[in-house]
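Visitor: Sequence first, predicted model second:
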Amino acid sequence: MSNVSTRSSYTARHLQVLEGLEAVRKRPGMYIGSTDSRGLMHCVWEIIDNGVDEAIGGYATTIEVILHDDDSVEVRDDGRGIPVDEVEGLGLSGVEVVYTKLHAGGKFGGGSYAASGGLHGVGASVVNALSARVDVEVDRGGKTHAMSFRRGEPGEFRDKGEPTPEATFTPFTSSSRLRSFGRIAKKKTGTRVRFWPDRQIFPETEQFSFSNITERARQTSFLVPGLTLIVEDRRGGDPVREEHRHDGGVVDFVDFLSHDSPVTNTWRLRETRTFTETVQQLDRSGRLKPKDVERHCTVDIALRWGNGFDTFVRSFVNIIATPKGGTHIQGFENGLVKTLRKAIDTNARRLKYSAKDPKIEKDDILAGLTAVVTVSLEEPQFEGQTKEVLGTSQVRAIVSGVVEDQLTALLTSSKRDAKLQSTQLMEKIVGEMRARVSARMHKEISRRKNALESSALPAKLADCRTKSVEESELFIVEGDSALGTAKLARSSEFQALLPIRGKILNVQKASPADILKNAECSSIIQVIGAGSGRTFDLDAARYGKIILMTDADVDGAHIRGLLLTLFFRYMRPLVEAGRVYAAVPPLFRLDINPKGRRKREIQYIYSEAELARTLAKLEKQGRTYKEPIQRYKGLGEMDADQLSETTMDPKHRTLRRIQIADEDALMTAERIFELLMGSEVAPRKEFIVAGAGHVSQDQIDA
């Protein structure tokens, strides 16, 4: 703030303005949540949301956000522009009122905004109070009007070149003035706000995040169809620019968020309903009196279920994200649970669901759901200025009612496609319930047993002796023939063996209930002991490494693919933690004859290309080898010493770790698993046909 001598020269009018903003500077956390990067970014959201409110009202089509290299952010919009005329009773321009007075603005029922993200009227003024400098320019009435502020105080900067908070600042004393300059087209309107965060409030280490802003811009472009949002980063090096515009809506947003294959189409539930709210309003004498007013609440929801078990629900109130939910999410979940429980009870016989079965829970219904829930209403009540939780109680019943009515209509539709999707959805939910119960039972019986307890683990499991999870390894072995050799080759102290018979179930196309009925899948889930799907608990896993040991042929690769599908779809935390591996057994055993002082050598070769290189090298050295070269078509062809040396002994073996590097890799993996293992045959056929020309007939092990 200004020093004491400067402050003493303020008029009473300005002392009143600063009094409100002083509270913001003393308690910034009350208004922006924190003074770390989250609070810093919240200041950006407050200014951007003002432009978005103009777009919602149909007055703006473009918003541009620029990150300058001098630690400032500029937000431009082509809306109506902040009013520049004098506010009645205050003697101040609209710009100064908006940026210096708390609880002032056009979002308090004055008819400027039908629905707005701003409620408390403190957004712009709070940003002003917490900024070392704010420059505001407004295009209205054929002119550009401007005003600058220093930590909430209006005045003038004397810049020598580029604007900077360090420039000489002269505060207004007797009166404020809005500068006007230039001539522009009378129809041209808009607002430009540039602010420098006050480093007395925000630590120097906290910086604006380009990725967070672009993510917010993309999100907003889905929620406000037709709005163009441009984000440009001019900090160091070449500028980076991203532009986002989506003319769809929440349906496109759900399709963007969804990664798994669909069980239902993306359904849209939309309706406007009214409710009565008691508010405090000023009467003619200036006193607050309660008054009942009629509000309109527009509910717009897009949702779809996929074959996964993760739940992605994004919620918004007047385009403002509410990550912690609120009454609209409570109503949405209540409506879902009530409607789907009723639908399942109605179709109980067809679904083989009886009164003896456990009750359908909310988690069973939410599994695999991707949804965007938006509500639009006048003066929404949020819990705190950060607007993370909606508190308007009447919204709960409205959203619940819209979901019940419209989802019931979809589930009871007589159209053939709608009937099929409805049946698939109810079967999935019942399957999730049964999978939850089965997984809990498996988890309870799969704890490690001590010497005094009887083991309920599968009899075919050859367990290890160590109690240390970090040191233990579980080899999932293809076939009983390889199991016998592997038992002799392993170290029983820390290596466990679980044989599987042939090719397991393709879980990409199966329901959770079918998976748990399958003997091989059920045994794997039971032996690992951490559950499956959304109930999976990584800390409960009984082994530090899960190693898939299959033959080095086409069938072995197929079995490995099926196993990886099971882990990726139902035990993904194991993959994300890097605890799933694929053993790399050799393809060839090369017995090299002795020559001169060189003794007989045994060399293991892992690929055709490596074999060709090795043989060429031996030929140059004039060395010979025993023919025919032994080719391992299966693990059972090795003796125990060979299997131990090449595939199981940690000192000599090669393992391939299965990992998901980042979100892009996760999305790629989702697409690949769906392409290769999913229900849609046509894309897989196209993939095979397109790649057929790259496969040599000699490589096909048939």
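Guide: Sure, I can see it.
Visitor: switch to C-alpha atoms for all contacts and neighbour counts from now on
Guide: Will do.
Visitor: which residues in the stretch 551-700 of the chain form helices?
Guide: 554-570, 572-576, 608-621, 640-643, 663-677, 681-691 (DSSP state H, counting those that start in this stretch).
Visitor: For residue 425, see how far away residue 407 is.
Guide: Noted for residue 407: a distance of 12 Å to residue 425, by CA to CA, to the nearest Å.
Visitor: higher neighbour count, the two?
Guide: For residue 407 versus residue 425, neighbours defined as other CA atoms under 10 Å are more numerous around residue 425 (23 against 19).
Visitor: Return the distance of residue 609 relative to residue 588.
Guide: 12 Å.
Visitor: and the two? which has more neighbours close in?
Guide: Neighbour count, other CA under 10 Å: between residue 609 and residue 588, residue 588 has more, with 19 against 9.
Visitor: Just to check, the more buried one is in contact with residue 602?
Guide: No - Residue 588 lies out of contact with residue 602 (CA atoms under 8 Å); the separation is 10.4 Å.
Visitor: Look at residue 423 and give its secondary structure.
Guide: Classification of residue 423 using DSSP: H, G, I helix; E, B strand; the rest coil returns helix.
Visitor: and it, what is it in contact with?
Guide: Contacts for residue 423 (CA atoms under 8 Å, 6 or more residues apart in numbering) come out as none.
Visitor: make it 10 Å
Guide: Counting by CA atoms under 10 Å, 6 or more residues apart in numbering, residue 423 makes contact with 263, 264, 343, 344, 347, 350, 351, 411.
Visitor: Using a markdown table, please lay out the residues you listed together with secondary structure, distance to residue 273 and neighbour count.
Guide: Formatted as a markdown table, the contacts of residue 423 follow (DSSP: H, G, I helix; E, B strand; the rest coil; distance: CA to CA, whole Å; neighbours: other CA atoms under 10 Å):
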| residue | secondary structure | distance to residue 273 | neighbour count |
| --- | --- | --- | --- |
| 263 | coil | 30 | 20 |
| 264 | coil | 27 | 20 |
| 343 | helix | 25 | 17 |
| 344 | helix | 28 | 21 |
| 347 | coil | 31 | 14 |
| 350 | helix | 36 | 11 |
| 351 | helix | 35 | 15 |
| 411 | helix | 22 | 20 |
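Visitor: In addition, the following structure is provided for comparison:
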Amino acid sequence: MQSPKNVPHTNRDYEAKNLLVLEGLEAVRKRPAMYIGSTDTRGLMHCLWEIIDNSVDEALSGFGETIEITLGQDGSVTVVDEARGIPVDKEPRTGLSGVEVVYTKLHAGGKFGNSSYNATGGLHGVGASVVNALSSRLDVEVDRNGATWAMSFRRGVPGVFDGDGPEAPFTPQGGLRKMGKVAKGKTGTRVRYWTDQQIFLKDAQLSLQHLLDRARQTSFLVPGLKIVVNDNRTAERTSEEFQHVGGITEFADYLAPDAPLTEVLRLQGRDKFTETVPMLDASGSMTATDVERDLEVDIAVRWGTSYDTVLKSFVNIISTPKGGTHVSGFERGLLKAFTKSLEGTRGILKNGDEIIRDDCLEGLTTVITVRLAEPQFEGQTKEVLGTPPVQRLVAKVVEEELGAWLTSSKAAVKPIARTLMEKVVAAGRTRMQARAHKENQRRKNALESSTLPAKLKDCRSADGERSELFIVEGDSALGTANVARNSEFQALLPIRGKILNVQRASVGDMLKNAECASIIQVLGAGSGRSFDLDNARYGKVIFMADADSDGAHIRCLLATLFFRYMRPLVEAGRVFSAVPPLHRFELINPKRGMEKYLYTYSDAEYQRKAAELTKKGVNFKEPQRYKGLGEMDAHQLAETTMDPRHRMLRRLTVDDAAEAEAVFEMLMGNDVAPRKEFIVRGAYTLESDRIDV
């Protein structure tokens, strides 16, 4: 490798004069893909959506009943609405008219607070100005205050064109022009623009089909809004009109691929939640402020005779194809509503029947819409809603509204609701039968093709979803765990001490290691790129080690093995760590309603519990501190660590794979320096009494 002094220099000049400062809309033209995603057909359509969504946001707020979109033969696009019109008065800080601010200033608009809009599709205030910057010509006319006001732009620069089209002579000139009078109550905005051929690819074309699909979808989401799409690009000249008074009820019927089992049900509700957001205070500092938000939930559900699920979700008018907190809340509420209703209905559930989310979704067509101010999205594309309280509130609405319908005593509803519940239970039975058959075949093939480790204490159940594999530290704890487990669905695999650190070892060394090989063989799903989650023989994998530093190290080594070579199992949320207790209190003559034995799981909890018992005057023997799993008898281990009814598990999750990879590399990798720095940095925050010596 060349030393720095030997590297050739092509240009040694690097002064302030070499820095490029992009002002105003220059940045948009320099890097258009940052704002519209690309400069092909998708970018063209994005520009059109930005202009249309401004008009839709007005309709969403109750202003304007018609939007007309025209694709011109000359390459222009015109969007006309009958809403309030863009403000034409002066904006105090810039001294410019509202129209000029909206079309020339990035991050300017009326959607940042709660003053003009409550729930909108636009959030960042860059839509109209970006389209302006990427247009060879843009004309805007506003009817407001009894007059028509006009302004034109060339690639974002305000001015006046002498003629029609982008090639007409242009004179730079700021300010609004008053074009004439209109009726005092008439308001609206007309935007006509030509996209800049210097920016977009030559083969980029507006897609009429995408425009029609989006117009139809929007007309469903904003009931009563009429959207007219005119295509004048050819001599045939076509026009289509969309208007749906029924809203998402009609949308669900339109999307449904099968014959109906139920009518379309509307699950609606309103609620409030408090959100902490950073806001500028009087001194210009960002301060965490509690803001009360309104949430509107409106969901259309309809079950059909088929097995496919059609789910569309929206926040305000924004499509969220990858879901988010509103979809997870819907699914949670759906499952709770069916579970409670089935428990209260005789003759449907039989012994052994159980339902999961997928059973409830079978044959369902649903449109999920929520409206709230300033929603939080994960990422720039707005495909996933991230506002946490939405999940809880949506689940509550769905559980209450759907539960009320399922348990209704009305003559017209009761038989349909029962038929639907029977369909859901039948789906669960079919799923369990299919899984049982698959598991039987899988276990049969595994036993025929290879011999499982002799130390494995397998379970009797063939249900891979219900079964659990406990990876137990040491043979000493194995005997107690073997008595404590439920052998119907709990399997045990002991490991000897600390397994290989696979972060440092090669794949070959990992496969040669007896403990690692046993774990991979028992799970039966392979490892690395060949790992197949569907072939996993157990629904849960649980690390069970002593609650000491050695146990923590073993759990870390196991987590490294699973993250590196069986990551889909971790990403699916099927890997857990058991949490055994640290202390046991034995009460002397406990009061009525009190257990004889109490367990605590940390030193802080132990101190609180001891103080609480002393304050209540409850006598207890010297608390026992467990140094390992082997010190518990089978009853204690089952009650505290293995019985699903009482135990506590910690789920291993991967929210950010890249960050998790970096943490594993730092803690378990070959490079010592970052790990040493991490330990030294953390030493100053560690309390000395927490060190187990």
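Guide: Great, that's in hand. The model shown is predicted, which means the values in this text are computed figures rather than measured ones.
Visitor: shared neighbours of residue 407 and residue 425 of structure 1, anything?
Guide: Shared contacts of residue 407 of structure 1 and residue 425, counting by CA under 10 Å, 6+ apart, come down to residue 340.
Visitor: Dead centre of structure 2: give me the residue that sits there.
Guide: The C-alpha lying nearest the average C-alpha coordinate of structure 2 belongs to residue 324 (CA atoms, centre = their mean; 3.3 Å).
Visitor: which residue in structure 1 lines up with that one?
Guide: In structure 1, residue 324 of structure 2 lines up with residue 326, judged by TM-score structural alignment.
Visitor: what about the longest strand in structure 2?
Guide: Criterion DSSP state E: the longest strand present in structure 2 is strand 286-303.
Visitor: Report the buried residues of it.
Guide: By neighbour count with 16 or more other CA atoms under 10 Å, strand 286-303 of structure 2 contains the buried residues 293, 295, 296, 297, 298, 299, 300, 301, 302, 303.
Visitor: Would you mind pulling up the elements that that strand packs against?
Guide: helix 248-255, strand 265-280, strand 310-315, strand 364-371, helix 389-406 (3 or more CA pairs under 10 Å, 6 or more residues apart in numbering; DSSP states H and E).
Visitor: with structure 1 superposed, average distance for it?
Guide: Compared with structure 1 after the fit, strand 286-303 of structure 2 shows a mean deviation of 1.2 Å (mean CA distance after the TM-score superposition for structure 1).
Visitor: Could you tell me the angle between that strand and strand 265-280?
Guide: 170 degrees (axes from the mean of the first three to the mean of the last three CA atoms, to 10 degrees).
Visitor: burial count for the residue lying closest to residue 304 of structure 1 once chain neighbours are set aside?
Guide: Counting by CA to CA, 6 or more residues apart in numbering, the nearest residue to residue 304 of structure 1 once its immediate chain neighbours are dropped is residue 266, at 4.6 Å. By other CA under 10 Å, the residues close to residue 266 of structure 1 number 19.
Visitor: Aligned to residue 266 of structure 1, what sits in structure 2?
Guide: Match for residue 266 of structure 1 (TM-score structural alignment): residue 264.
Visitor: From residue 609 of structure 2, how far out is its match?
Guide: Counting by CA to CA, the gap from residue 264 of structure 2 to residue 609 of structure 2 is 53 Å.
Visitor: got it, and residue 599 of structure 2?
Guide: Remark: distance between residue 599 of structure 2 and residue 609 of structure 2 (CA to CA) = 9 Å.
Visitor: of those two, who's got more company?
Guide: When residue 599 of structure 2 and residue 609 are compared for neighbours, residue 599 comes out ahead with 20 against 16, by other CA under 10 Å.
Visitor: wait, isn't that one in contact with residue 587?
Guide: No - assessed by CA atoms under 10 Å, residue 599 of structure 2 is found out of contact with residue 587, at 11.1 Å.
Visitor: Report the aligned residue range of structure 2 for stretch 371-380 of structure 1.
Guide: Counting by TM-score structural alignment, stretch 371-380 of structure 1 sits on residues 366-375 of structure 2.
Visitor: Run through the residues that contact the residue nearest to the centre of structure 2.
Guide: 313-315, 377-378, 383-388, 390-391.
Visitor: That one and residue 130 of structure 2: what is the separation?
Guide: Counting by CA to CA - residue 324 of structure 2 and residue 130 of structure 2 are separated by 28 Å.
Visitor: Which residue ranges of the stretch 1-150 of structure 2 form helices?
Guide: With DSSP H, counting those that start in this stretch as the criterion, the stretch 1-150 of structure 2 has helices spanning 26-30, 33-36, 41-60, 98-104, 127-133.
Visitor: Highest mean neighbour count out of those?
Guide: Most buried of the helices of the stretch 1-150 of structure 2 by mean neighbour count (mean count of other CA atoms under 10 Å) is helix 127-133; its value is a mean of 27.
Visitor: which residues in structure 1 does that one align to?
Guide: Under TM-score structural alignment, the match for helix 127-133 of structure 2 is residues 123-129.
Visitor: OK, contacts around the alignment partner in structure 2 of residue 157 of structure 1?
Guide: Taking TM-score structural alignment, residue 157 of structure 1 has residue 161 as its aligned residue in structure 2. Residues near residue 161 of structure 2 by CA under 10 Å, 6+ apart: 137, 139, 151-154, 167-173.
Visitor: Read off where stretch 615-626 of structure 2 ends up in structure 1.
Guide: Alignment note (TM-score structural alignment): stretch 615-626 of structure 2 is unmatched in structure 1.
Visitor: Could you find the closest non-adjacent residue to the match of residue 157 of structure 1?
Guide: Using CA to CA, 6+ apart, the nearest residue to residue 161 of structure 2 is residue 170, at 4.5 Å.
Visitor: ok, residue 175 of structure 2 touching residue 99?
Guide: Yes - counting by CA under 10 Å, a contact exists between residue 175 of structure 2 and residue 99, whose distance comes to 9.1 Å.
Visitor: shared neighbours, these two?
Guide: In contact with both residue 175 of structure 2 and residue 99: 150, 151, using CA under 10 Å, 6+ apart.
Visitor: Name all residues that make contact with residue 690 of structure 1.
Guide: Residue 690 of structure 1 neighbours (CA under 10 Å, 6+ apart): residue 684.
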